[in-house]
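Undergrad: The following block contains a protein sequence and its predicted model.
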Amino acid sequence: MTHELRVQAVHQVTDRKPLPPKMPQRLEALWATDVFTLSKMQASLPKDVFRSVKQTVQTGGKLDVSVAGAVAAAMKDWATSKGALYYAHVFYPMTNATAEKHDGFISVQSDGSVITEFTGKVLVQGEPDGSSFPNGGLRSTFEARGYTAWDVTSPAYVMETDNGVTLCIPTVFISWTGEALDKKTPLLRSIAAMSKAAVRVLTLLGHAEVAPVNSSCGAEQEYFLVDAHFAHSRPDLLLTGRTLFGKPAAKGQQFDDHYFGAIPERVQVFMQDVEERMYRLGIPAKTRHNEVAPGQFELAPFFEAANVASDHQQLIMTILKMTAKKHGFVCLLHEKPFAGINGSGKHVNWSVGNSTQGNLLDPGDTPHSNMQFLLFCGAVIRGVHKYGPLLRAVVATASNDHRLGANEAPPAIISVYLGSQLENVFKQISAGQPESSDHAGVMDLGVATLPVFPKDPGDRNRTSPFAFTGNRFEFRAVGSNQSVSGPLVAMNTILADSLTWVADELDSKMAAGADLNTAAHAVLKEVMDKHSNVVFGGNGYSEEWHTIAAERGLANLRTTADALPVLKADYIEELFDRVGVLTPVELESRFDVYAEQYILAIEVEAKLVISMAKTMIYPAAVRYLSELSSAIANLKEIGIALEQETAEKVAALTKSMTDMISKLAAAMDKHDFATPEEHMQYSSQTIRPLMDKVREYADALEAEVADDFWPLPTYQEMLFVK
């Protein structure tokens, strides 16, 4: 029966035709049509109201709540003209997912008639349940009040589905007692703190006019597509996002033929549909291509302000999943859906800048003489060295543990790659005075018809978790299923701390009589003397680097169980409190929430391993063993001696698997843990290895049991049947 379902699935997939692509529209006609942009505000608001809102959006000034009524009326008229009957305050709880509560514009009048109504008070504030979302003990079950508050810096939009149109308003989510229950509030605080410190440094450098500084983000999104007919036959994919069992196919990614290959027709139609939705929502999709593993793809948007980019990243994940369903796919955002081939990450490209000084991490043509760049880059180096374990902790999840350090993603050791040009400049700083920068040069291909073009001054290093890539840093350890908010909060916060230190040092040295240039070089030399250990340009996958990193005092936090307790460290608590991003209570709540999520994720997987092994794999093995044994016996009666090695091997593997299932089930019965840290280590060091052993025997059985007995769609089918 199960094999028949697999055969039917293969036929349904191979017979399926791609949905016809839509007639392409001009980008200008699509762009932000579903967004209540500043230009739409300007067309519908009184001039003084628009000026007030624009100033808040562009300069980060305080919102004048008195303008909310006019904005709400204009926003409602625009949304209802596009067919919206409901609005939703959209927020981002500590789940990596998006939450929304829908309310109707309907208002019943005394005579029984109805009108559409949306007031400024409703726009500014909402009230979802504050106890039913992860809160790490900030709210008791009986203390339910929580608030959403309008984030005017992230534009409202309408989300259109087959079921209708909804006005979506990005908001923060806080408790009745004022603590942040979400991912947006700390991000906004971190941007403000970083801007304050950056403006101070820029002012000390002599700039008379300094605009607020913002961080920018461009997050690459990797994902897998599996046909829904296969995915729906895999309980592990549906409930955990990854295959808990599965023998690798004979062909994987070893030929490197999928990466940047021709995009399958059905997938390209899906991508075009995704991109149209993104363009309508003002999300600047820039790149699409096949990724390394079969069935794996990537899209990347252009850089945006960090807060808007974070909101857009949440939308991207939603759009990918919604659109995949329409095209008969399931979109897998788990970091490691399939064993034996590359997993998925979300490389976060991060920089800082403003409208007056531009990109503050742009080295220019002569970085050795670009003091502004050197100070900001030096501040990043200092921050990553002092708080590298924090960067590891904010990407720590049960699913991301399958990638980090697995020779396909950055190692769990956090280091900074600068490239040969900048590494040489900072070595000159450490030795005394920087005097030169390596020139980029040109690439001459030796063929007259091919162009001569400039090459970059340094190569890229795909094994580095935190790499400088021309005018930004790329944080490559972020998981594909994660919100980018946590990493952005950490990067902004450590930069705010380091820039404050830079400003303090410059102030002190200049007050003692040093000129700006002398003071700045002294600051940079101190950075390199104390923090250059974090700079590494070699192979981050090598065992040699692990030895070198240990000698340099760099932490190697291999698992989430090792990394998350960093959030409870005194120096991390003091950092967030001093910079004004998270209070000690808010930070502790995040540790509690993420520790619980880690434990629960492994618990769900372990329960499913036991269930699938007992109810799907074991019966298939026993049925095959019974048929094989009968065939051997029947043939023996007529004088044909068939080898028994396969039957004995299947029997032994089945026995070993059931023994390991029993051990796993017994291990799951332990509940007396003194601390979350102890429980996480138990999940990491005891439960997960037992799950792996059950899988080891089950995957060996898949290699022996006849295909028409095997109950689960195989890797070969899921990854290669298009």
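TA: Thanks, I have the structure now. Numbers count the residues shown, from 1 in each chain.

Undergrad: For the rest of this, base every contact and every neighbour count on C-alpha atoms.
TA: Fine.

Undergrad: would you say Asp103 is within a strand?
TA: Yes - counting by DSSP: H, G, I helix; E, B strand; the rest coil, Asp103 is found in a strand.

Undergrad: What count of nearby residues applies to it?
TA: 13 (other CA atoms under 10 Å).

Undergrad: got another, please set it beside the one above:
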Amino acid sequence: MFDIDYAKTPVTDFYGINCFTETEMGKYLSDPTIRELKEVQRGQRELTSELADYVASAMKQWALSKGATHFCHWFQPLTGLTAEKHDSFISPTKGGKVLLEFSGKELIKGEGDASSFPNGGLRATFEARGYTAWDTSSPAFLKDVNGVKTLYIPTAFFSYNGEALDKKVPLLRSNQALEKQTLRVLRALGNTKAKRVVINIGPEQEYFLVDKKFYDQRPDLRLSGRTVMGNLAAKGQELNDHYYGTIGDRVTVFMSELNYELWKLGISSKTQHKEAAPNQFEIAVVYDAANLSTDHNQLLMDVLQMVALRHGMVALLHEKPFLGVNGSGKHDNWSLSTEDGTNLLAPGSNVEDNLQFLIFLTSFIKAMDEYAPLIRCGAATAGNDHRLGASEAPPAIISIYLGDQLTSILDTITMEGCCAKSDRQFVKMGMTMLPQLPKDLTDRNRTSPIAFTGNKFEYRMVGSSQSMADPNIYINAAVAHVLEEVALRLEGAQDIALESHAIIREFYQDHKRIVFNGNGYSKEWKEEALSRGLPDFKDTVSALPQLVNEKSIELFEKQKIFTRSEISSRLEINLQTYSKQINIEASIMVEMCRKFVIPSVIRYVGTLADSIAKQEAIGFEVAIQRQTISTVQNALNQAIEGTELLHVCIAKALSYKDEVLKQAQIYRDEVVSQMQNLRSHLDLMETYTDKTFWPFPSYDDLLFRL
């Protein structure tokens, strides 16, 4: 549990105390040294060994003063999780003594076994060498686990030959590519003051909480993160009483400690509330630079799970832990700003006259339309297949919600060839005691995959367990490509204003098919999207191959984000991950049926049959009881047969281990289908089986017992 003194201490007194921020650096480094490091972070100078030694010494002193004994390079391999290798600060000396040392060399570079991480063929098993390299733009931090403190150093991970083996390297490359093209556009528009551009993202993290005692009794939750069987409780989310509801005492205390732990790490958790499904919650943090925000989200998921355990609960990050209620996503709020905080997607008081805003807006529209298949890949996972288009997450068809007012402005520009005027609208409340409120340019649309929300785009498709890196790499790459075209046109234009208007009109006219302000869940939209020619990749297996179509590869290579071999490796890894996830879920389903459900229901049927026989012997009417036992027996027979069929399907899929796409297709088409069929019989049996016989905690236990 957290130190009780924190409850009496202002947040400002302990915020960031476990993060090696510039403030903490100032206690151990001179101002000139800090300035040099900031220049390295901005890409204005190379990191020297002398500077690295200064920073390493300061980090060590800071970490030791906090009670740390070890340090580790913390990186994000292609597992989608984080990885770390710990080393102590000790260095033996003569006489059986030790010194506490940490050099610039140890700070800058570490070495690990690259062959033991997913690499998609980039490394052979015998080619084991991989490196971690200090990411100077993401501050080091201390992780405190029950008083054991370790210095964590965010790093990139790459192979002996320089291939990216993680999610950080391509994210940094994509940030750099987008910053370069954005600055070119700003220069062409006459902005000579902006020196840097920051890609900002703000993730909203959804999760479930369940009592650990029930979690421990569910092999499917423990091994796969979701329930592969389970009948809905009598009450779900149909009353809409959970969303934004009063937070219970147990969860309130948990959230309080979670915030303390995050704030100490310098993670600015801001908003927390109940979500739509029972025992589902959300936490959102303040926007930050894409790389840092991605690191923080990975750390947040880790801390979330750690703190939940302290309170006898388990935090579930799977996209669909429970069938029949909403799953969990992660909204990716994306925007561009200059280093002085000017948001390039924020309209002015007269939006129509704001050429800069409209150029960046229509460039984003064009990028999302041209590279819709790639953007779809940013949300392609086995877990997310359960959510997309299921009235809890956007459909798999990429579209953009702009709102009626902004759409009208763009339509007017397209038709009339100029930026028309319009008066600002107000929300009239109809009550004199409430003031008129300026009306936002857009309403909100929860059915849209990408929604413009006033000064940012909200990419709503990301799964709750995903890293923020991939979705933002693909968005950054697509927008950088379009802005490069804009820069070339503006740089060669004789009249910047005329060319700007031409770009806005052309981009919107050619790509407005992707703009849709209606109900994305409706059948009519799917039909209309098809008529508009919008791609619809309904599942992960059909979406992922779009990573390596020639258009995607050309984009990545031109923007210097991925080489052909690097992106090909990611396709293989992602397909393998999909297959492995489905295999785990299907295998545990077979095991739960064979070892628990089938024997338990057989015992229950036997007990029920004995009871019926005794009642019949003394003249009781047993027609209804016989109907019940017939229903259960039939479902039991179907379950026994279905379990064996599922086992056969798994074996078939495993036989295609050397054909990753074919294997994934079999898991999708045959294994998942058979799991759904088997589940229908299992869930029916649960509704008829005495609870004392049913071997697992029910949805009632899992969702309504906190």
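TA: Here it is on my side, so go on. For clarity, every value in this text was computed on a predicted model and none was experimentally measured.

Undergrad: After superposition, what is the TM-score?
TA: Scored against TM-score structural alignment, normalised by the length of the second structure, the superposed chains reach a TM-score of 0.97; 702 aligned residues with a CA RMSD of 1.7 Å.

Undergrad: burial count for the counterpart of Glu204 of the second structure in the first structure?
TA: Matched by TM-score structural alignment, Glu204 of the second structure corresponds to Glu220 in the first structure. Using other CA under 10 Å, Glu220 of the first structure has 22 other residues around it.

Undergrad: I'd assumed Ala300 was in contact with Glu220 of the first structure.
TA: Yes - contact criterion CA atoms under 8 Å: Glu220 of the first structure and Ala300 qualify, at 4.3 Å.

Undergrad: quick one: buried residues of stretch 384-391 of the second structure?
TA: Asn384, Asp385, His386, Arg387, Leu388, Gly389 (16 or more other CA atoms under 10 Å).

Undergrad: what's the closest of those to Gly190 of the second structure?
TA: Distance to Gly190 of the second structure, by CA to CA, is smallest for Leu388 among these, at 42.3 Å.

Undergrad: Apart from its chain neighbours, what residue comes closest to the closest one?
TA: Excluding its sequence neighbours, the residue lying closest to Leu388 of the second structure (CA to CA, 6 or more residues apart in numbering) is Pro395, at 5.1 Å.

Undergrad: Now which residue in the first structure aligns to that neighbour?
TA: Superposed on the first structure with TM-score structural alignment, Pro395 of the second structure falls opposite Pro411.

Undergrad: Quick check: the gap between that match and Met680 of the first structure.
TA: Pro411 of the first structure sits 21 Å away from Met680 of the first structure, going by CA to CA, to the nearest Å.

Undergrad: cool, Val534 of the first structure as well?
TA: Distance from Val534 of the first structure to Met680 of the first structure, by CA to CA: 28 Å.

Undergrad: try Glu408 of the first structure
TA: Distance of Glu408 of the first structure to Met680 of the first structure, given as CA to CA: 25 Å.

Undergrad: So which of those two has more stuff around it?
TA: Taking neighbours as other CA under 10 Å, Glu408 of the first structure and Met680 compare with Met680 leading, 26 against 17.

Undergrad: Residue in the second structure paired with the more buried one?
TA: Applying TM-score structural alignment, one finds that Met680 of the first structure aligns to Ala664 in the second structure.

Undergrad: mind listing what that match touches?
TA: Ala664 of the second structure makes contacts with Val541, Leu575, Gln576, Tyr578, Ser579, Ala653, as judged by CA atoms under 8 Å, 6 or more residues apart in numbering.

Undergrad: Now, the residues you listed that are in helices?
TA: Judged by DSSP state H, the contacts of Ala664 of the second structure include Val541, Leu575, Gln576, Tyr578, Ser579, Ala653 as members of helices.

Undergrad: Please say which position in the first structure the second one maps to.
TA: By that I understand Leu575 of the second structure. Leu575 of the second structure maps onto Ala595 of the first structure when the alignment is built from TM-score structural alignment.

Undergrad: so that match touches Asp562, yeah?
TA: No - between Ala595 of the first structure and Asp562 no contact is recorded; they are 10.8 Å apart, counting by CA under 8 Å.

Undergrad: Counting neighbours, go ahead and name the busier of these two.
TA: In this view Ala595 of the first structure and Asp562 are compared by other CA under 10 Å, and Ala595 has more residues nearby, 24 against 18.

Undergrad: Show the contacting residues for that one.
TA: Ala561, Leu564, Pro676, Glu677, Met680.

Undergrad: so how many other residues sit close to Glu39 of the second structure?
TA: 14.

Undergrad: Looking at the first structure, name the residue matched to it.
TA: Matched to the first structure by TM-score structural alignment, Glu39 of the second structure sits across from Gln55.
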